[in-house]
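[1] Sharing a model that was predicted from the sequence below.
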Amino acid sequence: MSTVSYYTAEGLKKLREELDHLKSVMRPKASADIAEARDKGDLSENAEYDAAKEAQGMLEMRIAKLEEVHSNARLIDESHLDLSKALVLSNVKIKNQTDGTEMTYTLVAESEADLKTGKISVTSPIGKGLLGKAVGEFAEITVPNGVLKFEILEITRD
């Protein structure tokens, strides 16, 4: 059973680009690698042929997985989101009550999370803790190291 995944326009575009690249560039390359290995002689003792066939199988599995994800992908309609609460696509500025540090995160779908760019998944512990909170509220989030307490300072949208 497949699950619906929600994407921003940027995330959906990246998914399509990766799928197109795998189909139009990598698939023909895998076929060419198999043909080249086949031309080298006896297939029963040809490790290069076996490796090329295995690589093709892995590529086809990846393509099938991405096609399934793409078929169940839904674009997030930002016009229907409540701007006063932390939801998907919100930029949330928070303050750690323990050490006073301030951080800004963008809440995104799990498939688009990238901590290096400040994008955290709404299914992560911090993301779940921030969802639905408004400016001035506090979020107590249980993480492996204990409980973190954050104050919501600001919520914006790009």
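    All right, it came through fine. Residues are numbered from 1 along each chain as shown.
[2] When you work out contacts or count neighbours from here on, use the C-alpha atoms and nothing else.
    Fine.
[3] Am I right that residue 106 sits in a strand?
    Yes. According to DSSP: H, G, I helix; E, B strand; the rest coil, residue 106 belongs to a strand.
[4] show me where this protein has helices.
    Using DSSP state H, the helices of the chain run over 9-21, 27-38, 47-71, 125-130.
[5] helices and strands around the last one, which ones?
    This means helix 125-130. In terms of contacts (3 or more C-alpha pairs under 8 Å, 6 or more residues apart in numbering; DSSP states H and E), helix 125-130 is packed against strand 138-143.
[6] go on, the longest one?
    Using 3+ C-alpha pairs under 8 Å, 6+ apart as the contact criterion, the neighbours of helix 47-71 among helices and strands are helix 9-21, helix 27-38.
[7] closest to residue 147 out of these?
    The closest of the helices and strands packed on helix 47-71 to residue 147 is helix 9-21. By C-alpha to C-alpha, the value is 31.3 Å.
[8] and that closest one, how far out from the chain's middle?
    With C-alpha atoms, centre = their mean, to the nearest Å as the basis, helix 9-21 stands 11 Å off its chain's centre.
[9] ok, longest strand in the chain?
    Ordering each strand of the chain by length in residues (DSSP state E) puts strand 146-156 first.
[10] take a look at this one as well, against the first:
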Amino acid sequence: MDKIPMTNSGHAALAAEYQRRTSEERKRIIEAIQEARAHGDLSENAEYSAAKEAQSLNEGRIQELEAILALAEIIDVTKLTGSSVKFGATVTFVDEDTEEEKTYQVVGDPEADASSGRISISSPIARAMIGKGEGDSFEVAAPGGARSYEILRVQYV
């Protein structure tokens, strides 16, 4: 499989989630299952069913994290330079219609969180920005029609 590009902070966050899920969540869920078993008949025990479902979801996420971390290619953004947008760039751009400014860092898929200012490199807006520099305009197809943006600043921090 292909490597998954990731920043240092994104890798650290996923590793911390993996650690928490394997050490704390597993124990908590096992205790909840044991407590629910103690209540007797398992066929009509909602607590037992809920705990087993939580266990299944937790184990699924642990497997997903193991795969992501195994394929992670950590890219140190502080060592990147340049004037055009690429992975790791923190880009400030303005909507040419509303004059609204936004700043996002272009990161790997598993660490993307637009509400925290991190967008996936495979997102439509990031794909439209790749290779562009300060002062360049780009267009993104949106549900309400195409939107035009102008890049104000490209930084690697």
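    Ah, there it is. Given the structure is predicted, the values throughout are model-derived calculations rather than measurements.
[11] what TM-score do we get after superposing?
    Once superposed, chain against chain, the TM-score is 0.86 (TM-score structural alignment, normalised by the length of the second structure); 157 aligned residues with a C-alpha RMSD of 2.1 Å.
[12] what's near enough to touch residue 91 of the first structure?
    104-107, 154-158 (C-alpha atoms under 8 Å, 6 or more residues apart in numbering).
[13] And the buried ones among these, selectable in PyMOL?
    Only the buried entries of those go into this PyMOL selection, using 16 or more other C-alpha atoms under 10 Å:
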select buried, resi 104+105+106+107+154+155
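[14] Name the nearest of the contacts of residue 91 of the first structure relative to residue 98 of the first structure.
    For the contacts of residue 91 of the first structure, the closest approach to residue 98 of the first structure (C-alpha to C-alpha) belongs to residue 104, at 16.4 Å.
[15] That closest one contacts residue 86, doesn't it?
    No. Residue 104 of the first structure lies out of contact with residue 86 (C-alpha atoms under 8 Å); the separation is 12.0 Å.
[16] Overlap of the contact sets of those two?
    In contact with both residue 104 of the first structure and residue 86: residue 92, using C-alpha under 8 Å, 6+ apart.
[17] Which member of the contacts of residue 91 of the first structure is positioned nearest residue 7 of the first structure?
    The closest of those to residue 7 of the first structure turns out to be residue 107 (C-alpha to C-alpha; 11.5 Å).
[18] And residue 154 of the second structure, how far from residue 140 of the second structure?
    Using C-alpha to C-alpha, to the nearest Å, residue 154 of the second structure is found at 18 Å from residue 140 of the second structure.
[19] ugh, wrong one, residue 29 of the second structure
    44 Å.
[20] Tell me which of those two has more neighbours.
    residue 29 (19 against 16; other C-alpha atoms under 10 Å).
[21] give me the number of residues near residue 77 of the first structure?
    Residue 77 of the first structure has 11 neighbouring residues, counting by other C-alpha under 10 Å.
[22] mean per-residue distance, the longest strand of the first structure to the second structure?
    Its aligned residues in the second structure lie a mean 1.6 Å from strand 146-156 of the first structure after superposition (mean C-alpha distance after the TM-score superposition for the first structure).
[23] Please name every helix or strand in contact with that strand.
    strand 91-96, strand 138-143.
[24] what distance separates the last one from the middle of the whole chain?
    Taking C-alpha atoms, centre = their mean, one finds the center of strand 138-143 of the first structure at 23 Å from the center of the full chain.
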